[in-house]
Structure formats: structure tokens, C-alpha cells
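A.B. asks: Could you look at this predicted model? Sequence included:
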Amino acid sequence: MSAPATAQQDQKDDLLLAAPKVDELAALLVAKDRPPRPSALSASLTFGWRAMLKIKHVPEQLFDVTAFPIMMVLMYAYLFGGALAGSVSEYVQFLLPGVLVMSIVMITMYTGVAINTDISKGVFDRFRTLPMWRPAPMVGYLLGDVIRYLIASVVILAVGLVIGYRPQGGVLGVLAGIALLLVFSFAFSWIWTMFGLLLRSEKSVMGVSMMVIFPLTFLSNVFVDPKTMPGWLQAFVNNSPVSHVASAVRELMAGNWPGADIGWSLGWAAFLLLVFGAATMRLYNRK
């Protein structure tokens, strides 16, 4: 046998001698405690951080929470301000809280699009094999999106202040209005998580989302007082969840306490969370 071959054989023998035996490996594994299973909160926050990292690597995703809200405020304020209220500064007092609600509600549909994209890439198949709380990926997505909603709220309020909006409720009224809107938006987003799991492509999710969101947002009290509408339309607008949230946010920022509208908004949020949250998890466990 040649010298190089002998050296290679010696190396193999040394590796075999140095390699741990099966019994030794078993003893090591048994002796060590298994890592604790992550709590529901920890797992959800981890997936929420994952959603934020995706924004970090693809900052273009912030377009819908920055440029889109600015466009909405300026377009509707300057288009309708003079005709409906006589001036932009007068109309923006009524308009801005409504546009804030409308913009955030419309942004929620991107949750379903993101989930559908991850499913098509096979990412969720890996998540399902992990020993963690089952709803964590869904809740994490929504927690990450709450940060996006908060960014959009700050942008809209900043633009509103520049063009003349003055909330009479001060800082506390503004914070209360935003908090209520974030709670409702979190619950409303579960509609799109269901569609993200149910439909086959992100284009389908986007199309269905627009069909639901447009009637809810435009047939509401976001732009005008429902008293000017026909009776049959008033019945729909006055009972729309978007109208209840818009009224509550508008009054809170004006320094009032609209108990009925706050109650309706929280009731709608609970209903959406129970119905569509349960439907989402049923689809997630079965698919």
C-alpha cells in the first residue's frame, strides 16, 4: 500500500475512534433537558418581528402607509373642501378622522396578500412543523401590521395638521381615537387572513378585498353626513362598522366621549375576531 493511501486509512481509523458511540450520544441526549416550548406571546412576537424584518429588507412595502395616505388626505380635502364646507380648513375638521379610518381599513387587505404569498412559497409548511402555538404565525403577521397602521396614522395626522386640522380633544383624544382604530383594524384584518388561506393567488385576494372594502368605506360617513342621503342608504350607512368607527374616532379627537359608537366599534371588533379568527384557524389547521 502506498504512503498516501496508508495516511488516509489512518485518518479514517482516527475519526472512527474519536466518533462518539451510539450509547454515548443517547446518554447525552437523555441527560439534557429539552428546551422549553415558547409561550404563545413569545411565538407571536417573534413572527411579528419577522414581519418587520421583511419591511426592512423591502422598504417599498411602506409605500401604502406613507405615500398613499398623503395622497388620500390631499386629494379629498382639496377636491371636496370648497364644495362641501366652503373651505379646506373647515372641511378637514370633519374629513381627516374619516380618511384616517378609511386609509387604515384599506391597508388591512395587504395582510391577506402577504399570507397568500408565503403559502405559495411553502413557508407555512415549515411553520406547521414547529412546536409552537398554532395561531402564532397569523397573530404575528397582524401584530407586525399594527406597526404599519400606526405609521400611517402618524403620517395622516401630520399632513392634516399642516393643512389646518386642529383636534379639540388634544393629545389624549388623538391617542384614544388611534387606539380604538388599531383595535378595530386588528380584528378586521382577520377577514383577509381567511381569504389569504382560502384563495389560490394573491391577485384573487386583492380582487375580493377590494370588492368588500370599497362599499364599506365609500358607503359610510367618512366624507359626508348621512343625513343628506336617501333613507334606504342611511339605513345601511348608519349601521356600517366603518361608520361607527369613523364617528367614534371623530368625536374622540374632537374632545367628546361617544359611548354608543365606541361600544358598537368594540362590538364589531369582537364579532369579526370571533367569526373570522375561528374560520382562519380552521382553514389553517385543515390545509
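C.D. replies: Thanks, I have it.

A.B. asks: alpha carbons only for contacts and neighbour counts from here, please
C.D. replies: Will do.

A.B. asks: Distance check, A270 against P230.
C.D. replies: To P230, A270 is 30 Å away according to CA to CA, to the nearest Å.

A.B. asks: When the two are compared, which one has more neighbours?
C.D. replies: Here A270 and P230 are set side by side on neighbour count (other CA atoms under 10 Å), and the busier one is A270, at 16 against 9.

A.B. asks: any idea how far L283 is from L15?
C.D. replies: 50 Å.

A.B. asks: Comparing those two, which residue is more hemmed in?
C.D. replies: Taking other CA under 10 Å, L15 and L283 do not tie; L283 has more neighbours (14 against 11).

A.B. asks: out of everything not next to it in sequence, what's closest to that one?
C.D. replies: Sequence neighbours aside, L197 is the residue nearest to L283 in space, at 6.7 Å (criterion: CA to CA, 6 or more residues apart in numbering).

A.B. asks: Go ahead and confirm that neighbour touches D118.
C.D. replies: No - under the criterion of CA atoms under 8 Å, L197 is not in contact with D118, lying 10.1 Å apart.

A.B. asks: who's more crowded, those two?
C.D. replies: The neighbour comparison of L197 against D118 (other CA under 10 Å) goes to L197, with 22 against 15.

A.B. asks: what residues are up against A187?
C.D. replies: If a contact means CA atoms under 8 Å, 6 or more residues apart in numbering, then A187 has A269, A270, L272, L273 as its contacts.

A.B. asks: And the helix or strand containing it, what's buried?
C.D. replies: Assessed by DSSP states H and E, A187 sits inside helix 170-198. For helix 170-198, the buried set under the neighbour-count rule, 16 or more other CA atoms under 10 Å, comprises 173-174, 176-178, 180-182, 184-198.

A.B. asks: ok, and what's touching the helix or strand harbouring L29?
C.D. replies: Taking DSSP H and E as the definition, L29 sits inside helix 22-31. Outside helix 22-31, not one residue touches it by CA under 8 Å, 6+ apart.

A.B. asks: Now the element after that helix, going C-ward?
C.D. replies: Following helix 22-31 in sequence, per DSSP H and E, is helix 40-57.

A.B. asks: Need the residues that contact the very next helix or strand once past that following helix.
C.D. replies: Downstream of helix 40-57, the next assigned helix or strand under DSSP H and E is helix 63-85. Here helix 63-85 makes contact (CA under 8 Å, 6+ apart) with 87-92, 95-96, 99-100, 103, 107, 148-149, 151-152, 155-156, 159-160.

A.B. asks: which among these end up buried?
C.D. replies: 88-92, 95-96, 99-100, 103, 107, 148-149, 152, 155-156, 159-160.

A.B. asks: out of the residues you listed, which are inside helices?
C.D. replies: 88-92, 95-96, 99-100, 103, 107, 148-149, 152, 155-156, 159-160 (DSSP state H).

A.B. asks: take a look at this one as well, against the first:
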Amino acid sequence: MNPMRTARHSVTLAWRDIVKFRHTPDQLLDILLMPVTFVLTFVFLFGNAVSGDWHAYLRFVIPGIAIQALMFASLGSALALNTDLRDGVYDRFRSMPIARSAPLIGHILGDSVKYALSVVLVFAIGAALGFRFGGGVPAVAGAAGLMMAFALATCWIGVLIGVVARTAETVQALSMVLIFPLTFGSNVFVPTAKLPGWLQAWVRINPVTQVSDAVRSLTLGLPAAGSVPSSLAWSAGIVVVFAPLAVLAYRRRG
């Protein structure tokens, strides 16, 4: 299949997913309510305990919650894909003269709208509470690019789960096993130095930690050190590993 035709088919199917949001806006409830809940809960319940002042904690935690919101949004993507597969929608796609990977790529591109909305909402709530960007426009744009790159990369993991799982309950179980260690076992909510020594080793190599550090540094105008290239390397590595696996699993699923 010609790459240009694959791209065109993928964009067409991505538009299908976007139109679904317009007709069934309840699909957006998870990405709208989850960020609000996490921001308010962690800032006001744990802000004073972690940083001594919730205003200071707000600057630390908002970039991390944005990453966490993206991870949880990928759960919704996996569930939606699994539902379409079980309902026979993708059987119809297989019978059409389109690239075999186009439905999966289109699904990811369509869900990128949800990811963008989720990130915007987190930072909007943060701004209402007093969060202010310390970096310039290029740095903030770079942070947005890093977040979207990581979201689109991890979405391939969600696609793989959505394809191989036979029930929605299995999708949720597998996704939670992935999301909780990555998000809560990172420095999203607590600085690495304040964590137990045995946990710090895992936190330092956790990809969510790398992305959170990079976004935190860029949005606050702090030195990014090696977190930016590490974030890009993790995103690229996840795509290289899980995108082929997801496409292969999709082709083998009858």
C-alpha cells in the first residue's frame, strides 16, 4: 500500500472518531472529570504535606498530572477500540480496500484530540489556581510537543491491549496494571529525593518520570538537563516496540 494512501485512509478514519465525539459527547467525560479530580485532590489534600505550601506544590504537580491524565486517557482509547472490535466495526474495515494499519493509525490520530483537550484542561485548572508558566513560548511549545509525542507513543500500548483483550474488563485490568506503577511509581506527585531509597531506583528509570521532569523544566523555565532527550528516546522506543506488535495482533485477530 502506498504510504500516501495509507496516510489519507488514516486521516479519514481519524475524522470518524472525532465525529463520534461530537455525536456522543459523554465519551469525553472521563478526560474532563479525571484531570479536575486529580488536580483538586492532590493539590489541596497533599500540597501542604509534600511541599509545606499548596501554592509551591501546584507548580510541581501540574505538569505531572498532565502526564497522568494522558495515561488515563489512553485507557479510554483502549476500551473504545476493544468495543469496536467486538461489535464488528473493524471486520468491516478489513473488507475495505484500505491499508491494514489505517484503522489503528486513524484511531490514534482521532484520540489525539482527546489527549490535547485533557492537557489543556489540566493547565487551565492550574492557571485558575495560580500556576504560571516560567518558560518562554518556544519552551512551552516544546513541552506540549513532548507530551503529545509520549501520549501517541503510549497509545500504541493501549491499542495492543485493546486488540488482544477479549472483554472490556480485561482491558481495564491490563491497563490499570500498566498505568498505576508508571504514574504512581514516578515523581509525578512526590519529588524523587523524598521517596524511599529502594523506590528511587525505579522512579529514576521510569519513562513517566523522564517526561514529567522534561515538561516541568520547560514549563517552569528550569534547566532540563538530559530529561528532554530521554523523553524523546522513550517515546521512540515505545513506538518501535509496540506499534508493530499492535498491527501484528490486529492482523491475526479473526
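C.D. replies: Nice, thanks for sending it over. None of the values given here were measured: they were computed from a predicted structure.

A.B. asks: about what we covered before: and the helix holding L29 of the first structure, which stretch of the second structure?
C.D. replies: Aligned by TM-score structural alignment, helix 22-31 of the first structure corresponds to no residues of the second structure.

A.B. asks: The residue nearest to L283 of the first structure -> the second structure?
C.D. replies: Using TM-score structural alignment, L197 of the first structure lines up with V163 in the second structure.

A.B. asks: contacting residues for that match?
C.D. replies: L81, N82, L85, A246, A249, Y250, R253 are the contacts of V163 of the second structure under CA under 8 Å, 6+ apart.

A.B. asks: any idea how far R5 of the second structure is from the second one?
C.D. replies: Read that as N82 of the second structure. For N82 of the second structure, the distance to R5 of the second structure equals 25 Å [CA to CA].

A.B. asks: higher neighbour count, these two?
C.D. replies: N82 (25 against 13).

A.B. asks: element containing that one?
C.D. replies: Judged by DSSP H and E, N82 of the second structure forms part of helix 54-87.

A.B. asks: once aligned to the first structure, how far is that helix on average?
C.D. replies: Helix 54-87 of the second structure, aligned to the first structure and superposed, deviates on average by 1.0 Å (mean CA distance after the TM-score superposition for the first structure).

A.B. asks: got it, and stretch 153-162 of the second structure?
C.D. replies: When the first structure is overlaid, stretch 153-162 of the second structure sits 0.8 Å from its aligned residues on average, using mean CA distance after the TM-score superposition for the first structure.

A.B. asks: Assign the alignment partner in the second structure of M211 of the first structure to helix, strand or coil.
C.D. replies: Matched to the second structure by TM-score structural alignment, M211 of the first structure sits across from V177. Secondary structure for V177 of the second structure, judged by DSSP: H, G, I helix; E, B strand; the rest coil, is helix.

A.B. asks: and V177 of the second structure, how far is that from A214 of the second structure?
C.D. replies: For V177 of the second structure, the distance to A214 of the second structure - CA to CA - is 25 Å.

A.B. asks: More neighbours: which of those two?
C.D. replies: Applying other CA under 10 Å to V177 of the second structure and A214 shows that A214 carries more neighbours, namely 28 against 10.

A.B. asks: dump the residue contacts of the more buried one.
C.D. replies: Residues near A214 of the second structure by CA under 8 Å, 6+ apart: A143, A224, S227, V228, S231.

A.B. asks: repeat for G173 of the first structure
C.D. replies: Contacts of G173 of the first structure (CA under 8 Å, 6+ apart): P167, L252, M253, A254, G255.

A.B. asks: and G267 of the first structure, how many residues sit next to it?
C.D. replies: For G267 of the first structure, using other CA under 10 Å, the count is 14.

A.B. asks: Please disregard the earlier target; I meant T41 of the second structure.
C.D. replies: T41 of the second structure: 12 neighbours (other CA under 10 Å).

A.B. asks: Repeat that for the one 10 residues further on.
C.D. replies: Using other CA under 10 Å, S51 of the second structure is surrounded by 15 other residues.

A.B. asks: Need the counterpart of it in the first structure.
C.D. replies: So S51 of the second structure corresponds to A85, using TM-score structural alignment.

A.B. asks: ok so, going back, now, which of the contacts of A187 of the first structure sits nearest W49 of the first structure?
C.D. replies: For those, the minimum distance to W49 of the first structure (CA to CA) is 21.9 Å, reached by L273.

A.B. asks: Excluding sequence neighbours, find me the nearest residue to that closest one.
C.D. replies: A187 (4.9 Å).

A.B. asks: looking at the alignment, what does that neighbour pair up with in the second structure?
C.D. replies: Aligned partner of A187 of the first structure by TM-score structural alignment: A153.

A.B. asks: can you check Y76 of the first structure too?
C.D. replies: Using TM-score structural alignment, Y76 of the first structure sits opposite F42 in the second structure.

A.B. asks: Relative to H55 of the second structure, how far out is that match?
C.D. replies: 12 Å.

A.B. asks: quick revisit: can you give me the angle the helix holding N82 of the second structure makes with helix 29-51?
C.D. replies: 150 degrees (axes from the mean of the first three to the mean of the last three CA atoms, to 10 degrees).

A.B. asks: between helix 54-87 of the second structure and helix 3-23, what angle do the directions make?
C.D. replies: Going by the same axes, to 10 degrees, helix 54-87 of the second structure makes 110 degrees with helix 3-23.

A.B. asks: tell me the angle of helix 54-87 of the second structure relative to helix 137-164?
C.D. replies: 40 degrees.

A.B. asks: can you count the residues close to R37 of the first structure?
C.D. replies: R37 of the first structure has 12 nearby residues by other CA under 10 Å.

A.B. asks: Tell me how far the match of S51 of the second structure lies from M210 of the first structure.
C.D. replies: 29 Å.

A.B. asks: and if you look at A26 of the first structure?
C.D. replies: Taking CA to CA, one finds A26 of the first structure at 56 Å from M210 of the first structure.
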